[in-house]
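Engineer: coords below, sequence missing:
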């Protein structure tokens, strides 16, 4: 997600521009932890913990961070700092949080499950399924939308959209009308010829899923993703409120104090491209299924995992990135993971899994960073993420 909040100390953080959890058990306590219990690993726990603490200690760093390593049903939870500066409460794996553009993987899951059910095809076009959209867009395929090679202009960078958010951050958009902000604009390039990350892509994906089934996207999420995976703390709210308890998100602009922006912006303006709320625990369940073999047929998964080298998620994940269909390949110094990242005011997220779906990493910090917003913090974050990726991949 590429929405950013800037600070106005005289009131709510409202100027919006386009740019883009339980208590921690120490490594020693982990020896007594059962399956799915928080804990560390005697071999690498201290080093990983120190990496998190150094990240939080940076002047422009997040107030808190939480990473959950899951290996064949056993969870190791690492946290540093606080999930709420008002109470000092640490981050918890059961805290709700905005997962930002990882939401795109959920719209990918819906679309690809419909492909498996023969209700959609990756070669279906906007013209086939959404004929009321601009004629210039009609040749764009579902495959191109999922891989960000569509050329659709990004509604979240449109001046009118941004002006509405500037004047009313809690504005309730009709998410099915978000593409109207750029309906007068031509494609940015010939579909399939280039890669350009666009929030419009997954709005169109959700609309195509609705058109193919005659059902609301929210209901498709429940039936095709939440229920099969047992996700009870995952939702797609349209308003600005978060379910309790939640990981508070902050705008950090030194030397000013951290400003809570958790509920500063309505999620209706991001919807299928960035509006999902989940807990670290449930995010791990999802990414193991979506990045592993559990959710899709072998043939559809083969299409999902056809990667374009060098095309990165936003923000970039650890190691070298390559883009698949609503999923990315992260080639780290220790091996390969599949996953997705996201950033939103107050949050930066990573969810990744081993290709066999048996291990996962979720990594959350409660401030926003991207290539255009605190790039130095992003570089430090990616280094720590790769250390955690290596801990996940070693001793397999």
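Structural biologist: Sure, I can see it. Computed from a predicted structure; not experimentally measured.

Engineer: contacts, neighbours, all on C-alpha from now
Structural biologist: Fine.

Engineer: can you point me to the longest strand in this protein?
Structural biologist: Counting residues, the longest strand found in the chain (DSSP state E) is strand 335-344.

Engineer: mind giving me the packing neighbours of it?
Structural biologist: strand 3-6, helix 280-291, strand 328-332, strand 347-353, helix 375-393 (3 or more C-alpha pairs under 8 Å, 6 or more residues apart in numbering; DSSP states H and E).

Engineer: take the one below as the second:
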């Protein structure tokens, strides 16, 4: 599930048949013959999974995405890495597969891993009530356990849906939100259900988990991520942005891929129910009705979605996790014990910061994420030997049916290639005026 969930898009990966797609760019090693005019899939693409993925990535850009990164490692050799971007974005940055990317709710897998490592070290228990660590912070905290926070069965309201937080999330407010304030914003709304009786995705759960990890260790969460995951895996570009980390992030990390969202005029008709009319992302104006959101206020995400990484490094994280390098078997089993998500996502089940997803080519494990200007999906096979990542430099730029279908087709094809299955053959769509 994504950081936004009902407020924006959820991941495109689906167990349904691969849907339509479209096109516009070039890969470091592949050139294709399909064009934005809707030409049929080339014979080269039919013969080569790499070329087919390149065409599908191109079609996502032609459908309206500013850019996309695809990385597929089927465990048999050099990974396939493909980038595509709209021509107007090239003046800002030439997109590469090694660019840093805001990972959104993929962060939850990393934070859950840190928490479970603390369980392995006997510093806390899955059965611990929240009140044992955050006394008085959460109403009913004596009935909510660490496990319930991890698997979204606490019933806590999602703080990102609080109007004040949401204004900061879209960049209309520069207030720096602390984790304590995130939790407070969540609990000032009525709980959705009694603890442990249902499932509802809520970022408040992970804001609380970050605070619990800090209380159990006496260390900032970003330092725990470095010490327990990034350091041991020798990751140079993976870190957690929290609080006011925006300024340092901008000055020290120019390799962050730029993110974009449609401007206020183009957002009309793309906003889901519940988002106020007139909502607009703050940022410098860009061509073709976009604003840049790269450096938008990041303080609303933190433990729920503040990670930055690259496709290669995140594949290292998820591969190490699923292959048993980061957690002992008993806790890996706990992490992979899943329950059904909301009814609208019948192909997804949620464990402890980890999703089990049924796809056309088999079951995969991982997460997805969204923050302004960034949508990402990362999955592995059950053994962590094969990995796939598909990143898009927008959320709402792929919200309408045509780009959404193109994104879905690309994601399904990338997962099939990862699993060594034939890439689904999808006819190129007919051209449209949009």
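Structural biologist: Yep, it's here. All of these numbers come straight from a predicted model, not from anything done at the bench.

Engineer: most packed of the helices and strands packed on strand 335-344 of structure 1?
Structural biologist: strand 347-353 (a mean of 29; mean count of other C-alpha atoms under 10 Å).

Engineer: and the helix or strand just after that strand, which stretch of structure 2?
Structural biologist: Downstream of strand 347-353 of structure 1, the first helix or strand assigned by DSSP states H and E is strand 359-365. The aligned range for strand 359-365 of structure 1 in structure 2 is 386-392, by TM-score structural alignment.

Engineer: and stretch 301-308 of structure 1, by the same measure?
Structural biologist: Using TM-score structural alignment, stretch 301-308 of structure 1 pairs with 332-339 in structure 2.

Engineer: counting neighbours, which bits of that stretch end up buried?
Structural biologist: For stretch 332-339 of structure 2, the neighbour count (16 or more other C-alpha atoms under 10 Å) marks 332, 335, 336, 337, 338, 339 as buried.

Engineer: how many residues are close by the nearest residue to the second one once chain neighbours are set aside?
Structural biologist: I take that to be residue 335 of structure 2. Using C-alpha to C-alpha, 6 or more residues apart in numbering and skipping residues adjacent in sequence, the residue nearest residue 335 of structure 2 is residue 352, 4.5 Å away. Residue 352 of structure 2 has 28 neighbours, counted by other C-alpha atoms under 10 Å.

Engineer: next: residue 130 of structure 2.
Structural biologist: Neighbour tally, residue 130 of structure 2, other C-alpha under 10 Å: 25.

Engineer: how much space between the aligned partner of it in structure 1 and residue 226 of structure 1?
Structural biologist: With TM-score structural alignment as the criterion, residue 130 of structure 2 lines up with residue 126 in structure 1. Distance, residue 126 of structure 1 to residue 226 of structure 1, by C-alpha to C-alpha, to the nearest Å: 26 Å.

Engineer: repeat for residue 103 of structure 1
Structural biologist: From residue 103 of structure 1 to residue 226 of structure 1 the distance is 13 Å (C-alpha to C-alpha).

Engineer: tell me which of these two has more neighbours.
Structural biologist: residue 103 (27 against 19).

Engineer: which residue lines up with that one in structure 2?
Structural biologist: Match for residue 103 of structure 1 (TM-score structural alignment): residue 107.

Engineer: next one: residue 67 of structure 1
Structural biologist: Using TM-score structural alignment, residue 67 of structure 1 sits opposite residue 70 in structure 2.

Engineer: just give the closest residue to that match, not the sequence neighbours.
Structural biologist: residue 390 (4.6 Å).

Engineer: contacting residues around the match of stretch 301-308 of structure 1?
Structural biologist: Applying C-alpha atoms under 8 Å, 6 or more residues apart in numbering, the external contacts of stretch 332-339 of structure 2 come out as 322, 324, 349, 350, 351, 352, 353, 354, 355, 356.

Engineer: secondary structure element holding the nearest residue to the second one once chain neighbours are set aside?
Structural biologist: What that stands for is residue 324 of structure 2. Distances taken as C-alpha to C-alpha, 6+ apart put residue 332 closest to residue 324 of structure 2, at 7.1 Å, once the chain neighbours are dropped. Assessed by DSSP H and E, residue 332 of structure 2 sits inside helix 329-335.

Engineer: hey, where'd the helices end up in structure 1?
Structural biologist: With DSSP state H as the criterion, structure 1 has helices at 27-30, 45-57, 103-116, 126-129, 142-146, 159-167, 199-213, 217-221, 227-229, 280-291, 298-304, 375-393.

Engineer: right, so of the ones you listed, which gets closest to residue 260 of structure 1?
Structural biologist: helix 45-57 (16.1 Å; C-alpha to C-alpha).

Engineer: the closest one maps to which residues in structure 2?
Structural biologist: Using TM-score structural alignment, helix 45-57 of structure 1 corresponds to residues 50-62 of structure 2.
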